[in-house]
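Novice: Build me a model:
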Amino acid sequence: MKIPLFFDGYDLKAYDFRGGQSLSYLRERLRYGYRLMKGAQPRTGFYVAFTNLSKSLQMLGHDVVINDFAFARRHPDHPIGLSGYLPPLARFGLRNPALYGPGRVPDPDDLEVLQRQLNLRILTYPSTWPIQLNPVEIRRQFAPMFVGIDTDAWPDMSGNEKSIDILLYNKVRWHRKSARETDLVQPLRDLLKARGLTWRELNYGSHTPTQYRDLVSRSRALLFCTEHETQGLAYQEAMSANLPVFAWDQGELVDPSQRALTAGEVIPSSVPYFDERCGLQFQINNIEEQFDRFWRALPTYRPRDYVLETLSLRCGGERFMSLYTPLLDAGSAPASEVFTPAEANIAVTSEGV
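Specialist: So this is what the prediction gives:
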């Protein structure tokens, strides 16, 4: 099956003119090289997720075409996938039935405007909890859709020579210089020192993929510190490498832009895909108790088994197709008459699909 995907973001731009695809990929290569030279993260999480989605669909035998506006216009009833940022994609005037994600879901008021410009049938978040950010009356148009992890690119590294006990991945984004440094990050450093463990600390945004892979390969476990994640590719890549994860999971919505959206209580997670095979979660009031439990049980965890069963590229592609395929039969129907996630009785929990 031919699946037209469209992406517009910092990495890859969508250009609707002859030679636009070639120019877009040239720009992506130049940006990647420039950021790599600067020692900055060369790709955004949205683009990594998008490329994994493309791999997933190709693995299932589908023909994926990217930013092919000519094909979409020749086949206006053929469903398309939209990813990245919606406002730039809306300006091209495509009216094909569309499945959106991965990408940044616009705020409800902005989304209402975009829905008049695009034929959006299904909008997705990477997991279940962010759907609750939206008003109850519009949640039925959303569905959770994770992006698969490339388990070949992230093979089992548990047999590698280990020189680091703990890789501390510091992705604290709010209150980083104040409260969280005092009550979370420094106590964790003190704990590791008191237990006589070796560790390396990696700050989000200031490392390259090669540096991250090297540290993962030499570490016994990942200590993952972030307020909340809609999916969390970094910790899932480490789990694919068979590193058990000790995850700070406070269950508190901190992002001010997300807090402004919701009128009710939303309980987020830093590890929305996780079970007892993966490791252990902790909160600020039980750091030491939970870490000792985690460290004692370290040899028993099997996070790669969880990833292979739940989050592989094949699983990600199958999840996309479960949402995309019904749109093929409903391509010319009014939006009110087509498949919606609520009507399909899709059951997805924080433990996976």
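Novice: drop to CA atoms for contacts and neighbour counts, all remaining ones
Specialist: Fine.
Novice: Measure how buried the spatially closest residue to Gln117 that is not a sequence neighbour is and give me the count.
Specialist: Computed as C-alpha to C-alpha, 6 or more residues apart in numbering, the closest residue to Gln117 that is not its neighbour in sequence is Ala90, at 6.0 Å. Using other C-alpha atoms under 10 Å, Ala90 has 18 other residues around it.
Novice: all helices for this protein, in order.
Specialist: Shown for the chain, the helices assigned by DSSP state H span residues 20-38, 45-59, 69-74, 86-90, 108-117, 179-180, 186-194, 209-218, 233-240, 256-259, 287-296, 303-310, 313-329.
Novice: Relative to Asn203, which of the ones you listed is closest?
Specialist: helix 209-218 (10.3 Å; C-alpha to C-alpha).
Novice: Could you pull out the buried residues of that closest one?
Specialist: Across helix 209-218, burial judged by 16 or more other C-alpha atoms under 10 Å covers Leu215, Val216, Ser217, Arg218.
Novice: Second chain to compare with the first, below:
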Amino acid sequence: MDRLQIGLGQNSYDIILASSAISEIIPHIENLHDTKKCCIVSQNNIFKYHGLELFKILKSLGYDVNIHIVPDGEKAKSIKYCRNLFDFLLAKNYDRHSLLIALGGGVVGDLTGFVAATYMRGIPYIQIPTTLLSAVDSSVGGKTGINFGGIKNIVGAFYQPKLVFINTEFLKTLPEAEFKAGLGEVIKYGILDGKNFFNELSEKVNIINPTYEGLPALIKSCCEIKARIVEEDEKELTGSRMLLNLGHTMGHSIEVLTGLRHGEAVGVGIVYVAKLSKNLGYLKKDEAKRIIDLIKKSGLPWEIPTCINQQSLLELIEKDKKQIRGKVNWVILHGVGDVRIHSLANSEIPII
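Specialist: Okay, the predicted model is just below:
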């Protein structure tokens, strides 16, 4: 078992990296606070594989535990399912000291975190990610939210969990495509970090799988990179945290219009930004090729689907939450390990 800490003053918390039984989390839950009332928020298959054991352990220790199941997919990140969870917590008399446990991927974590941030003006929650994408990215950093009006994560809050518990054993139950989608975020961190991590991924990305012996170290590296950035700029006030949006401005819009998995759409977004950065004169041709080749080698989608209506795509980008006074803040590549924020109008971003 390994441990990292995100240092955010009174909002600091640990990231626990484990590789064996889910029971390892129990001492950490017991140390959080004195509540014995908690709710596991999950999805059917995930709860079947991982949640039932956690439920039984908590029950045996005297916890008052409830289970709240949400549907698979982005539809769960909606006003409807947010309200359903509010109603459930009220009906079960959850108070400000009760604990929410997000057991699932990014959808479960985002929804649970947002409800925790807003129910009774804030109750504690912990993240137990069960996908590669949520382990390396969405469970860490306190971004919570739901989709609204056809726009991803447009309603949300910065609200840090009390704990993140990552168990690589969970990833062995993932479908191959679901696991692979997480590589989009992993590659993002390789680009942000610079040449060593990027070079490692360039050599090994095609052999990374749930049983890959280097997987725990890879997840830890991603979490360390994100922790450093979040510690510098917890709520995107100075701009450094915006760098984590690499590939996401185009990626989010593609995800909404096509139904691609988040990590798949981020992969397409990274390729788009590499081409855009090259065309704008910021990224050398050979660097752009290395980045695009890495996405291709990973097996992720890399081209904008031809079924997308370009006007619809541009309209969604205009509504992006990073839009300020008619321009969108794009994360533009100047090199591997050198990414910067550029404010661009839609007229400056051809669909390439």
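Novice: what TM-score comes out when they're superposed?
Specialist: TM-score of the superposed chains, computed with TM-score structural alignment, normalised by the length of structure 2, equals 0.27; 163 aligned residues with a C-alpha RMSD of 7.0 Å.
Novice: possible to save the helices of structure 1 as JSON lines with distance to Phe246 of structure 1?
Specialist: Converted to JSON lines, the helices of structure 1 look like this (distance: least, C-alpha to C-alpha, whole Å):
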{"stretch": "helix 20-38", "distance to Phe246 of structure 1": "29"}
{"stretch": "helix 45-59", "distance to Phe246 of structure 1": "22"}
{"stretch": "helix 69-74", "distance to Phe246 of structure 1": "45"}
{"stretch": "helix 86-90", "distance to Phe246 of structure 1": "35"}
{"stretch": "helix 108-117", "distance to Phe246 of structure 1": "35"}
{"stretch": "helix 179-180", "distance to Phe246 of structure 1": "17"}
{"stretch": "helix 186-194", "distance to Phe246 of structure 1": "11"}
{"stretch": "helix 209-218", "distance to Phe246 of structure 1": "14"}
{"stretch": "helix 233-240", "distance to Phe246 of structure 1": "10"}
{"stretch": "helix 256-259", "distance to Phe246 of structure 1": "25"}
{"stretch": "helix 287-296", "distance to Phe246 of structure 1": "7"}
{"stretch": "helix 303-310", "distance to Phe246 of structure 1": "11"}
{"stretch": "helix 313-329", "distance to Phe246 of structure 1": "24"}
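Novice: ranking those helices by burial, who's on top?
Specialist: helix 233-240 (a mean of 24; mean count of other C-alpha atoms under 10 Å).
Novice: For stretch 112-126 of structure 2, measure first residue to last.
Specialist: One end of stretch 112-126 of structure 2 sits 9 Å from the other (C-alpha to C-alpha, to the nearest Å).
Novice: For Pro303 of structure 1, state which of the buried residues of helix 209-218 of structure 1 is nearest.
Specialist: Using C-alpha to C-alpha, the buried residues of helix 209-218 of structure 1 come closest to Pro303 of structure 1 at Val216, 13.7 Å.
Novice: Name the nearest residue to the closest one, ignoring sequence neighbours.
Specialist: Ala238 (6.4 Å).
Novice: Could you tell me how far that neighbour is located from Arg304 of structure 1?
Specialist: Per C-alpha to C-alpha, Ala238 of structure 1 is found 9 Å from Arg304 of structure 1.
Novice: Kindly report the same for Arg116 of structure 1.
Specialist: For Arg116 of structure 1 relative to Arg304 of structure 1 (C-alpha to C-alpha), the value is 43 Å.
Novice: Next: Gly81 of structure 1.
Specialist: Distance, Gly81 of structure 1 to Arg304 of structure 1, by C-alpha to C-alpha: 29 Å.
Novice: mind checking which helix or strand Pro152 of structure 2 is in?
Specialist: Not Pro; residue 152 of structure 2 is Lys. Using DSSP states H and E, Lys152 of structure 2 sits in strand 151-158.
Novice: Strands of the stretch 51-200 of structure 2, start to end?
Specialist: Using DSSP state E, counting those that start in this stretch, the strands found in the stretch 51-200 of structure 2 span residues 64-69, 99-104, 125-129, 143-148, 151-158, 163-167.
Novice: And the ones you listed: which comes nearest His248 of structure 2?
Specialist: Closest to His248 of structure 2 of the strands of the stretch 51-200 of structure 2 is strand 151-158 (C-alpha to C-alpha; 10.4 Å).
Novice: what's the angle between the closest one and strand 143-148?
Specialist: 140 degrees (axes from the mean of the first three to the mean of the last three C-alpha atoms, to 10 degrees).
Novice: what about Asp286 of structure 2, distance to Arg228 of structure 2?
Specialist: Taking C-alpha to C-alpha, one finds Asp286 of structure 2 at 29 Å from Arg228 of structure 2.
Novice: again with Glu318 of structure 2
Specialist: Counting by C-alpha to C-alpha, the gap from Glu318 of structure 2 to Arg228 of structure 2 is 30 Å.
Novice: Next: Thr118 of structure 2.
Specialist: Relative to Arg228 of structure 2, and taking C-alpha to C-alpha, Thr118 of structure 2 is found at 26 Å.
Novice: can you check Asn45 of structure 2 too?
Specialist: 33 Å.
Novice: between the buried residues of helix 209-218 of structure 1, which is nearest Phe142 of structure 1?
Specialist: Using C-alpha to C-alpha, Val216 is the member of these that lies nearest Phe142 of structure 1, at 34.2 Å.
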